[in-house]
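Enquirer: what would the 3D arrangement of this be:
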Amino acid sequence: MNPFLAEFIGTSILLLFGCGVVANVILNKTKGNNSGWIVITWGWGMGVFIAVYTMGQFSGAHINPAVTIGLATAGLFEWGMVVPYILAQIAGGFFGAFLTWLAYKDHFEATEDGTTKLAVFSTIPEIRNYSSNFITETIGTFILIFGVLYLSNPGFIDVDGQFLSTITISGEEIGFGLGSLAALPVALLVFGIGLAIGGPTGYAINPARDLGPRIAHALLPFSNKGSSDWAYSWVPIVAPSVGAVLAALAFRIL
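Expert: As a prediction, this is how the structure comes out:
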């Protein structure tokens, strides 16, 4: 499969799960109404798991511009592929949000509050303080990318201090890692970030997760829409990018 198509599909899956679980919890007259924050964070984690498990073999399933930028900064991904990957991820984010709207169309109409509807698509800080919001998103993304860099490079240090990701036994080279199940620790990492520091901003930690659905919110037809809050939109784009670069630099130093 074309890697850009894989990124589009993977990010669509992520946002269908993510926006979908938020819609289930906060929109009116749903089966999951008011089921809480743990349900939301678990839904996002499962979105990451399914996206990475299914699309990882084709594109690495970055499904996040911050991951793409972080891997490139760490020297593990070609810079020439960064922009096409990010464009595919943003398009996938839009499409996943669109599918969520289709699934919950009646519930959007049953919900009157415009801010609640926006929260299905995009992150909204609980206390709007741009500097604090920026710091929170930077920290969250740093932890995500730092974890991803180590989780995606399993191995050990030999007696000479060299990092090994494979070992030769009886003439056969054997690699370390969990294969496709490596998606699980990444999913649990996202789940943990949401539980630990998701409260202030809703933990975007992914520019495509916020920008693609925010564009969808602006374009889709439903009543009592309200503002798409473009004044805040730069935070979940710039802060995760900064956090990714800092994590990659720390990884290279260590």
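
Enquirer: can we go C-alpha only for contacts and neighbour counts from here?
Expert: OK.

Enquirer: hey, where'd the strands end up in the chain?
Expert: Along the chain, counting by DSSP state E, strands occupy 156-157, 163-164, 166-169, 172-175.

Enquirer: how distant is the first one from the center of its chain?
Expert: It refers to strand 156-157. With CA atoms, centre = their mean, to the nearest Å as the basis, strand 156-157 stands 29 Å off its chain's centre.

Enquirer: go on, stretch 9-21?
Expert: Distance, centroid of stretch 9-21 to centroid of chain: 9 Å (CA atoms, centre = their mean).

Enquirer: what does it rub up against?
Expert: Here stretch 9-21 makes contact (CA atoms under 8 Å, 6 or more residues apart in numbering) with 39-40, 43-44, 46-48, 50-52, 54-55, 61, 63-64, 89-90, 92-97, 99-100, 120-121, 209.

Enquirer: please redo it, this time with the cut-off set to 7 Å
Expert: 40, 43-44, 47-48, 51-52, 55, 61, 63, 89, 92-93, 95-97, 99-100, 120-121, 209 (CA atoms under 7 Å, 6 or more residues apart in numbering).

Enquirer: quick check: closest non-adjacent residue to the most centrally placed residue in the chain.
Expert: Nearest to the mean C-alpha position of the chain, by CA atoms, centre = their mean, lies N206 at 4.6 Å. Once flanking residues are discounted, N206 sits nearest to N64: 5.3 Å by CA to CA, 6 or more residues apart in numbering.

Enquirer: hang on, the earlier thing: show me which of the contacts of stretch 9-21 are buried.
Expert: By neighbour count, with 16 or more other CA atoms under 10 Å, those hold 40, 43-44, 47-48, 51-52, 55, 61, 63, 89, 92-93, 95-97, 99-100, 120-121, 209 as buried.

Enquirer: tell me which of these fall in helices.
Expert: 40, 43-44, 47-48, 51-52, 55, 89, 92-93, 95-97, 99-100, 120-121, 209 (DSSP state H).

Enquirer: which residues in the stretch 1-150 of the chain form helices?
Expert: With helices called from DSSP state H, counting those that start in this stretch, the stretch 1-150 of the chain shows them at 3-26, 37-59, 65-73, 82-103, 105-110, 114-121, 130-151.

Enquirer: surely L184 meets F49?
Expert: Yes - using CA atoms under 7 Å, L184 is in contact with F49, at 5.7 Å.

Enquirer: the more surrounded of these two?
Expert: Set L184 next to F49 and count neighbours by other CA atoms under 10 Å: F49 wins out with 24 against 18.

Enquirer: surely that one meets A183?
Expert: Yes - in this structure, F49 is within contact of A183 by CA under 7 Å, at 5.2 Å.

Enquirer: please name the residues that touch T30.
Expert: N24.

Enquirer: quick check: it vs T100, distance?
Expert: Taking CA to CA, to the nearest Å as the measure, T30 falls 13 Å from T100.

Enquirer: swap in G20?
Expert: As for G20, its distance to T100 is 5 Å (criterion: CA to CA).

Enquirer: alongside the first, I'd like the structure of this one:
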Amino acid sequence: MFDNADTHSLTYFTAKLNVPLHPLWGSQYHRPSVPLEADMVLGGDMAERFANRGLLGELAAEFAGTLILILFGTGVVAQVVGGGIGDHDSIAWAWGLAVVLGVYTASRVSGAHLNPAVTVALAVFKGFSWRKVLPYALAQTLGAFLAALIVRWNYSEVLAKVDPGHTVKTQGVFSTLPGNGTLPVHMWGGFRDQIIGTAILLFLILAVTDVRNSAPLANLAPFIVGLIVVAIGMAWGTNAGYAINPARDFGPRLASFLTGYGTAWRDQYGDLYFWVPIVAPLIGGVIGAGLYQLLVDRFLPREGAPEPGRTPPPADYEAATAAR
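Expert: Have a look, this model is predicted:
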């Protein structure tokens, strides 16, 4: 998205304003090796350590950010289902805020993908390193797994009271089901839904975080991304519970299976369902990112181009265009 000169100037801008770069761009675009004045501020040795965090630091940030995401996201569902406190709107807003908090946690170090579908889409279209894709996905899944274990432990009493057999009735606390376990939606309806929902997510994430496309100023992008998730939850949450994230579904699903939910891998019809929220979001993410590239990215104005809708264009731009 940016060449080296763009990255350098953007790093200088954010260092001067003391704000982080926008998340979710792919590591070579969003993560400065070190602010320009770091040697003066930190001292040479500390600046070198800061610059060489490497993959381990990125994985730790992905783990931590996804942990925060699932603590709040799964936690609110446990509270609504197990305690009867709240409703669907509570769930949608808490998931959105969970995204905001998770992204703020990890964005400066790793880009805060927090979602293998995001990581894969950035590798396909934005130059994110393919060698980091699997480690990122594993770190995200591990963070989701641990967060779900914490939620399972904390809400164990109320979940046992509501559903002593640990059945599909409360399985949705941890992982998704077609039709949320109650409506007449089957596996392929959930598969279709997850492709569409994740395509929407990736399309809008790229639209919001692209600095050439009127991206939010300073560090407001995480709030907008959180609102995207709220909107998806409110408009696309019926058919499959809007997992839109393989790590968010598989990590908690595994945690629930290991703590008593023997049917965690299957849906309410007995079909093997666990693969749907893994495969469909990966497909949907690539589709959504590809559509952004096709419909928006390639038409964004070049540097120095007039604002869209401005007539006539500035004379200096006309002269520069004619000289080319």
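
Enquirer: which position in the second structure aligns with G36 of the first structure?
Expert: Mapped onto the second structure by TM-score structural alignment, G36 of the first structure lines up with D87.

Enquirer: ugh, typo on my part, it should be S122 of the first structure
Expert: Using TM-score structural alignment, the partner of S122 of the first structure in the second structure is S175.

Enquirer: please name the residues that touch its match.
Expert: Contacts for S175 of the second structure were tallied using CA under 7 Å, 6+ apart; they are D249, P252, R253.

Enquirer: again, only this time at 6 Å
Expert: Taking CA atoms under 6 Å, 6 or more residues apart in numbering as the criterion, S175 of the second structure is in contact with D249, R253.

Enquirer: go on, D45 of the second structure?
Expert: D45 of the second structure makes contact with no residue, according to CA under 6 Å, 6+ apart.

Enquirer: circling back: JSON lines for the helices of the stretch 1-150 of the first structure, including distance to S233 of the first structure?
Expert: Output for these, formatted as JSON lines (distance: least, CA to CA, whole Å):
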{"stretch": "helix 3-26", "distance to S233 of the first structure": "17"}
{"stretch": "helix 37-59", "distance to S233 of the first structure": "20"}
{"stretch": "helix 65-73", "distance to S233 of the first structure": "15"}
{"stretch": "helix 82-103", "distance to S233 of the first structure": "14"}
{"stretch": "helix 105-110", "distance to S233 of the first structure": "22"}
{"stretch": "helix 114-121", "distance to S233 of the first structure": "12"}
{"stretch": "helix 130-151", "distance to S233 of the first structure": "11"}
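
Enquirer: for T201 of the first structure, which of those is the nearest?
Expert: Closest approach to T201 of the first structure among the helices of the stretch 1-150 of the first structure (CA to CA): helix 130-151, 6.3 Å.

Enquirer: next, the mean deviation of that closest one compared to the second structure.
Expert: Superposing on the second structure places helix 130-151 of the first structure at an average distance of 0.8 Å from its equivalents, by mean CA distance after the TM-score superposition for the first structure.

Enquirer: and that helix, what does it pack onto?
Expert: Packed against helix 130-151 of the first structure, as judged by 3 or more CA pairs under 6 Å, 6 or more residues apart in numbering; DSSP states H and E, are the following elements: helix 235-253.

Enquirer: so the helix it packs on matches what in the second structure?
Expert: Going by TM-score structural alignment: helix 235-253 of the first structure matches residues 276-294.

Enquirer: what about the closest residue in space to T176 of the second structure that isn't next to it in sequence, distance to F274 of the second structure?
Expert: The spatial neighbour of T176 of the second structure that comes closest, neighbours along the chain excluded (CA to CA, 6+ apart), is G241 at 5.4 Å. From G241 of the second structure over to F274 of the second structure the distance is 13 Å, taken as CA to CA.

Enquirer: check S90 of the second structure too.
Expert: 25 Å.

Enquirer: burial measure for F13 of the second structure, as a count.
Expert: Counted with other CA under 10 Å, the neighbours of F13 of the second structure add up to 16.

Enquirer: over to A91 of the first structure?
Expert: 22.

Enquirer: counterpart of it in the second structure?
Expert: Aligned partner of A91 of the first structure by TM-score structural alignment: L142.

Enquirer: ok, G147 of the first structure next?
Expert: In the second structure, G147 of the first structure lines up with L204, judged by TM-score structural alignment.

Enquirer: what distance separates the match of helix 235-253 of the first structure from the centre of its chain?
Expert: Relative to its chain's centre, stretch 276-294 of the second structure lies at 13 Å (CA atoms, centre = their mean).

Enquirer: could you pull out the buried residues of that stretch?
Expert: Across stretch 276-294 of the second structure, burial judged by 16+ other CA under 10 Å covers 276-293.

Enquirer: can you check stretch 108-116 of the second structure too?
Expert: By neighbour count on 16+ other CA under 10 Å, the buried set for stretch 108-116 of the second structure is R108, V109, S110, G111, A112, H113, L114, N115, P116.

Enquirer: want to try TSV for these, with distance to G262 of the second structure as columns?
Expert: As requested, these are arranged in TSV below (distance: CA to CA, whole Å):
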residue	distance to G262 of the second structure
R108	39
V109	37
S110	35
G111	35
A112	32
H113	30
L114	27
N115	26
P116	26
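
Enquirer: okay, now stretch 254-263 of the second structure: how far is its last residue from its first?
Expert: For stretch 254-263 of the second structure, the separation between the terminal residues is 11 Å (CA to CA).

Enquirer: just stretch 54-70 of the first structure next, same as before
Expert: First residue to last in stretch 54-70 of the first structure (CA to CA) measures 22 Å.

Enquirer: what do you get for stretch 105-119 of the first structure?
Expert: Length of stretch 105-119 of the first structure, first residue to last, CA to CA: 15 Å.

Enquirer: okay, now the residue nearest to I283 of the second structure when sequence neighbours are not counted: neighbour count?
Expert: Leaving aside its sequence neighbours, I283 of the second structure sits nearest to I195 (CA to CA, 6+ apart; 6.2 Å). Per other CA under 10 Å, the neighbour tally for I195 of the second structure reads 25.

Enquirer: measure the corresponding residue of the first structure for I195 of the second structure to F98 of the first structure for me?
Expert: Taking TM-score structural alignment, I195 of the second structure has T138 as its aligned residue in the first structure. For T138 of the first structure, the distance to F98 of the first structure (CA to CA) stands at 27 Å.

Enquirer: now I167 of the first structure
Expert: 46 Å.

Enquirer: more crowded one of those two?
Expert: Set I167 of the first structure next to F98 and count neighbours by other CA under 10 Å: F98 wins out with 25 against 13.

Enquirer: so what's the more buried one closest to, chain neighbours aside?
Expert: A216 (6.4 Å).

Enquirer: ditto for Q293 of the second structure
Expert: The shortest distance from Q293 of the second structure to any non-neighbouring residue, by CA to CA, 6+ apart, is to F125 (7.9 Å).
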